[in-house]
Each structure stands twice: as structure tokens, then as C-alpha cells.
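# just a sequence and a predicted model for now, questions to come.
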Amino acid sequence: MQDKFLSLNGLRFHFLEWGNASAPPLILLHGFMDHAHRWDTFSRAMCDAFRVLAMDARGHGESDWADDYSRDKMVADVGAFVNALDLPRVAVVGHSMGARVAYFLAAQNPNAIGKLVIVDMGPELNPAGARRMRTGVLAQNDCASRDEVCDAARAANARPTDEDVWNRVRYVLKARADGRWVWRYDPNLRNPSRRAPPRDPARE
């Protein structure tokens, strides 16, 4: 596994590359407020057959923060990523937010996407599920210790592995000057106005 960075659309993006560069490319897109390392176990399982590329979306992981977190911007980022690496017809796996980005990417670039796998996302979001997710997001602030986050990760997953828990701590948090731990993602991701689609006067 290699940590790499690439400049796209005025931002610096972090991604992880696994496997042989000559193998068929497989792009992995993580969920909301997650990170590329979420795919580590899956990437290890797939890297013998694919060149696995797991991106940190804008505002997530080690990628730059931005002013705009709309779906269209995220779709454009992945399209630019494919072009910058000069990838042939790719397979894409997207989870949650990444799944939504993936199927809009496929709709806009049908000749570039050979295979598409959608995980935990349908055409529409259940309102009750959206409220539950929003409540969980707004409850995430800072924490006193890594142990506190480890306990939360174990409670949130039915069968958490040690790697799941470790990734939760290692890649989602960063230390603050006062010794407390804060989330690595951009706090503005919680602001719905930063994620709204662009305004279309023709529809008004």
C-alpha cells in the first residue's frame, strides 16, 4: 500500500494505492465523514486482481478542505482523478455518500465506467434514516481520549474487528493543542448549505 497525493480542481487529494499498476483499476469511494483507510481490509483482498485506488474525498481524511461540498463537485473530483491518472475503463465501488457520487459519475461518464457497485445507498434516502444520521453527526464533537473513541466504535458496530477500531482512532482523529481529540474531517461538512446542489434559476 502506498500513500499518494494529487492536485485536482484546485485542491490536494490524498489516496491509497494497492496492487500492480498494470492491473485493471478499481476506485473505492468512502462514505460521509469517513476516509480511504476504511477500505483497507477490502483493498488487501482485491489487490491481487486489481490496481486498487481509494480516495479521500474533499474535506475528508488527508485531502484538502473546501468551500463547496456539493455532489457535483465531488463527482467532478473523481472524474478529474480518473483523467489525471489516465485510467482505462474503471470499476467503481462506492459506499453511502461515495455510492451516490459513483452512480452520478457513471451516469455522466458511461464509457469510462465498466463496473459499478453501490453499497448502502438507494435512489432516495429514507427520511427517518436521514434524521438518525443527522443526529449522530451533530453529536460528534471532541473527545478526551482515544479510548473514548474506541469504546464508541465498538458500541456502533455489531462485530467490530481490532482493525475497525484502530482505523476509527488512527485515521479519523487528530490531536488538538489542548490535548483533546477532534475529528479530522472539515466541520463545515455538517453545514447543509455547503452540500447543497448548485442553484438553478431556470427551475425557480
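Noted; the coordinates are in hand.
# only C-alpha atoms from now on, for both contacts and neighbour counts.
Fine.
# what about the strand or helix carrying Asp147, distance to the chain center?
In this structure, Asp147 sits in helix 146-156 according to DSSP states H and E. Computed by Cα atoms, centre = their mean, to the nearest Å, the chain-centroid distance of helix 146-156 equals 20 Å.
# after that helix, which helix or strand is next?
Past helix 146-156, the next helix or strand by DSSP H and E is helix 162-172.
# how far away from the center of its chain is the helix or strand where Gly114 lies?
According to DSSP H and E, Gly114 maps onto strand 113-119. Relative to its chain's centre, strand 113-119 lies at 15 Å (Cα atoms, centre = their mean).
# run through the neighbouring helices and strands of that strand.
Counting contacts by 3 or more Cα pairs under 8 Å, 6 or more residues apart in numbering; DSSP states H and E, strand 113-119 packs against strand 90-95, helix 97-108.
# can you give me the strands in this structure?
2-8, 11-18, 25-29, 51-55, 90-95, 113-119, 142-143, 173-175, 181-183 (DSSP state E).
# what sits up against stretch 19-36?
For stretch 19-36, the surrounding residues in contact (Cα atoms under 8 Å, 6 or more residues apart in numbering) are 1, 15-16, 38-39, 47-57, 60-61, 87-99, 101-102, 171-172, 185, 189.
# measure that stretch end to end?
Stretch 19-36 has its terminal residues 15 Å apart, counting by Cα to Cα, to the nearest Å.
# before we move on, what about stretch 84-100?
The straight-line separation of the ends of stretch 84-100 (Cα to Cα) is 22 Å.
# buried set for that stretch?
The neighbour-count check on stretch 84-100 (16 or more other Cα atoms under 10 Å) flags 89-100 as buried.
# and what of stretch 21-28?
The neighbour-count check on stretch 21-28 (16+ other Cα under 10 Å) flags 24-28 as buried.
# let me have these in a markdown table, extended by distance to Ala107.
Listed next are these as a markdown table, based on distance: Cα to Cα, whole Å:
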| residue | distance to Ala107 |
| --- | --- |
| Pro24 | 21 |
| Pro25 | 19 |
| Leu26 | 17 |
| Ile27 | 16 |
| Leu28 | 17 |
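# next one for the comparison:
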Amino acid sequence: MDEFPDGSRWAEVRGLRLHYRVVGRPGGTPLVMLHGLLGHAREWDPAVAELAVTHQVWVLDQRGHGLSDWAGDYARSTMAEDLIAWLEAVGLDRPVVIGHSMGATVVLLAAARRPDLFGRLVIADTAPKTADGQLQAWLREYLQELGAASHGTVAEALALRSGGPRARPDLVRRSVEQSLVRGDDGRYRWRFDARGLVGSLDSVDPAVLWDAIDAISCPVLLLRGEHSLELSPELSGEMARRLGDARLGTIAGAGHDLALENPEGVARAVLDYLAGD
């Protein structure tokens, strides 16, 4: 990742230095985007390029990711407090806030606590459920492996972060390149705090997230990947019912990792949703 990509800014938030980018056309309703676990602001560049034609887009590196500071606490509720404090610090007026996976959970928790800060939400492929025990164990081992790893080449790193079967190789490689930093020894390491993030995997009780969903008062676009194993059609329907003012959308050809599978589809869904109003 470039050390200072175009549009880079920083904000001191709750004792951390958080990096974000601002790109696109000023004026009108701003759009905020939050990435998922092990993601970063730049992985959404293909979507941002389309959104920025008509909107100003603010893309945040959450704590422990991208160019933002690492921390000792990665609970989703803590990250929700970061989002609230960041929105207040940068002075956005009721933006549309788009979150994917981990980022979507953060958005739901934050919007339930501070509805006055949010205009509309786009919640992409997250669900209030407990992950399968085997999946949790695999994720913990995987994060530990990433945290300990160093690589001589980008190709070596790609072997660990190759993406799912529907991920586009060009987007995977670009995201991986932007996720690496070269140390004084010449070897690449991951920018995200993989070991620290282990503790975030089970930091939200599904009941707490359902309570947040029930408390959301603003309009919501709820997106799922067509082939997602994270968010089923049945569960997305129940979420939409309990959200109240919600619309459902499907991202064609995608599973869960929307930024690497069909980011342009996400951008079109968001623009269609906003144009419809």
C-alpha cells in the first residue's frame, strides 16, 4: 500500500491515529465506507471510483487495519465507539454509511447507539449469528499464522491470502500488495494486527446485534452476495423485517468477500438505492 495514497487524512480518535481517504465530488450527501476483517480502505477502490463520480466518499481504515494505529482492544463495540467519535471529529452531517462484514457489524452497533449521526445505512453481508466452532478455530489459527509470517516476495504472501473461489485475481493481488509493509530486513509483513484481532472473532453476542437491529431507526439497504454462506436469504429477510425501513439487494456472482468479487456491483446497488429516493 502506498504510504500516502491520494486523499489521505488522519484523525486522532480515542487515543488512536486513524487513517482515512476522501475522494470524489464535494457537496451533497457524503458516503462513508468501512471494510471487513483484515481489509483496508484501498480494497474498495473499484467501488469508490464509481461512487466518487457523483458523491464525496470517505473510506476509513479501522483500528488495527491499513494505515491506522494498532490497539489492545478490537471488540466490535469498541470499534463502534471509534466510528461514532470519528464521525463527530470529521464533522460529517448524517452521511450514508456503508459497512461490509465486520464493518457492517460496527455500523449497526454505532447507529443503534447514536442514530442522530447517521442518514442511511448500507449493510453488506453480515449476520447476527455465532460462527461454527470449526470455522472459529480455523480463523484463530489463520490469524496467528498471518501474525507470525514474513515473506520474501508478494507471491509468497499471495499464497496465504489468495481469496475465495469467486475472488478476482487482479483484485486479490492489488489488495495483498496494499496490505504489506517491507521491514528493515527487506521482508514483507502484514499491516493488519492479525494476532491482536484474534480476540475480536467472538466479541459480539448475536442477541446484542439483534437488539441493535431492532433499535435502528434510519433507512437501510441490506445487501448479500448471491452465493453467500454468511447471510442466507431467510436470515436477510428476517433482518429486513426487524429493521423496518429496509430494502434487500443481491450482488450477482459474489459470495461473502464482496470487495474482491464484485465491488462494482456493490457501487451500482448503492447508487440505484440512492437514486430511487
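Sure, I can see it. Computed from a prediction, not measured in an experiment: that's the story for all the values here.
# ok so, going back, how about CSV for the strands of the first structure, with distance to Trp65 of the first structure added?
Shown next, in CSV, are the strands of the first structure (distance: least, Cα to Cα, whole Å):
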stretch, distance to Trp65 of the first structure
strand 2-8, 13
strand 11-18, 8
strand 25-29, 17
strand 51-55, 14
strand 90-95, 20
strand 113-119, 25
strand 142-143, 19
strand 173-175, 15
strand 181-183, 13
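# separation between the alignment partner in the second structure of Pro24 of the first structure and Leu271 of the second structure?
Residue pairing (TM-score structural alignment): Pro24 of the first structure is matched to Thr29 of the second structure. With distances taken as Cα to Cα, Thr29 of the second structure is found 12 Å from Leu271 of the second structure.
# next: Lys129 of the second structure.
Lys129 of the second structure sits 29 Å away from Leu271 of the second structure, going by Cα to Cα.
# need the counterpart of Thr41 of the first structure in the second structure.
Matched by TM-score structural alignment, Thr41 of the first structure corresponds to Pro46 in the second structure.
# which residues touch that match?
Contacts for Pro46 of the second structure were tallied using Cα under 8 Å, 6+ apart; they are 263-264.
# and if you look at Leu180 of the second structure?
Leu180 of the second structure sits next to 1, 188-191 when contact means Cα under 8 Å, 6+ apart.
# how much space between the aligned partner of it in the first structure and Phe5 of the first structure?
Using TM-score structural alignment as the criterion, Leu180 of the second structure maps onto Leu173 of the first structure. Leu173 of the first structure sits 20 Å away from Phe5 of the first structure, going by Cα to Cα.
# kindly report the same for Arg146 of the first structure.
Where Phe5 of the first structure is concerned, Arg146 of the first structure sits at a distance of 27 Å (Cα to Cα).
# report how many residues lie close to the equivalent of Ala75 of the second structure over in the first structure.
Ala75 of the second structure maps onto Ser70 in the first structure when the alignment is built from TM-score structural alignment. Neighbour count of Ser70 of the first structure, defined by other Cα atoms under 10 Å: 17.
# repeat for Glu177 of the second structure
Residues lying near Glu177 of the second structure (other Cα under 10 Å) number 18.
# I figured it hits Val154, correct?
Yes - counting by Cα atoms under 8 Å, Val154 is a contact partner of Glu177 of the second structure at 6.7 Å.
# quick check: neighbours shared by these two?
By Cα under 8 Å, 6+ apart, no residue touches both Glu177 of the second structure and Val154.
# Tyr20 of the second structure matches what in the first structure?
The equivalent of Tyr20 of the second structure in the first structure is Phe15 (alignment by TM-score structural alignment).
# for Gly152 of the second structure, same thing?
Counting by TM-score structural alignment, Gly152 of the second structure lines up with Ala144 in the first structure.
# right, and that match touches Trp181 too?
Yes - if you go by Cα under 8 Å, Ala144 of the first structure and Trp181 touch, sitting 6.2 Å apart.
# among these two, which residue is more densely surrounded?
Neighbour count, other Cα under 10 Å: between Ala144 of the first structure and Trp181, Trp181 has more, with 21 against 13.
# where's the residue positioned nearest the centre of the first structure relative to Phe15 of the first structure, distance?
Nearest residue to the geometric centre of the first structure (Cα atoms, centre = their mean): His30, 3.0 Å. Using Cα to Cα, we find His30 of the first structure at a distance of 11 Å from Phe15 of the first structure.
# likewise for Arg190 of the first structure?
Arg190 of the first structure sits at a distance of 23 Å from Phe15 of the first structure (criterion: Cα to Cα).
# now swap in Thr161 of the first structure and tell me
From Thr161 of the first structure to Phe15 of the first structure the distance is 23 Å (Cα to Cα).
# who has more neighbours, those two?
Relative neighbour count places Phe15 above the other of Thr161 of the first structure and Phe15, with 22 against 12, counting by other Cα under 10 Å.
# can you pull the contacts of the more buried one?
3-6, 36, 53-56.
# which of those tops the neighbour count?
Counting neighbours by other Cα under 10 Å, Met55 leads the contacts of Phe15 of the first structure with 29 neighbours.
# what residue in the second structure is paired with it?
Under the alignment by TM-score structural alignment, Met55 of the first structure pairs with Leu60 in the second structure.
# and that match, how far from Leu135 of the second structure?
In this view, Leu60 of the second structure and Leu135 of the second structure are 27 Å apart by Cα to Cα.
# comparing the lengthiest helix in the first structure with the second structure, how large is the average distance?
Taking DSSP state H as the criterion, the first structure has its longest helix at helix 71-84. Following superposition, helix 71-84 of the first structure is found to deviate from the second structure by 1.2 Å on average (mean Cα distance after the TM-score superposition for the first structure).
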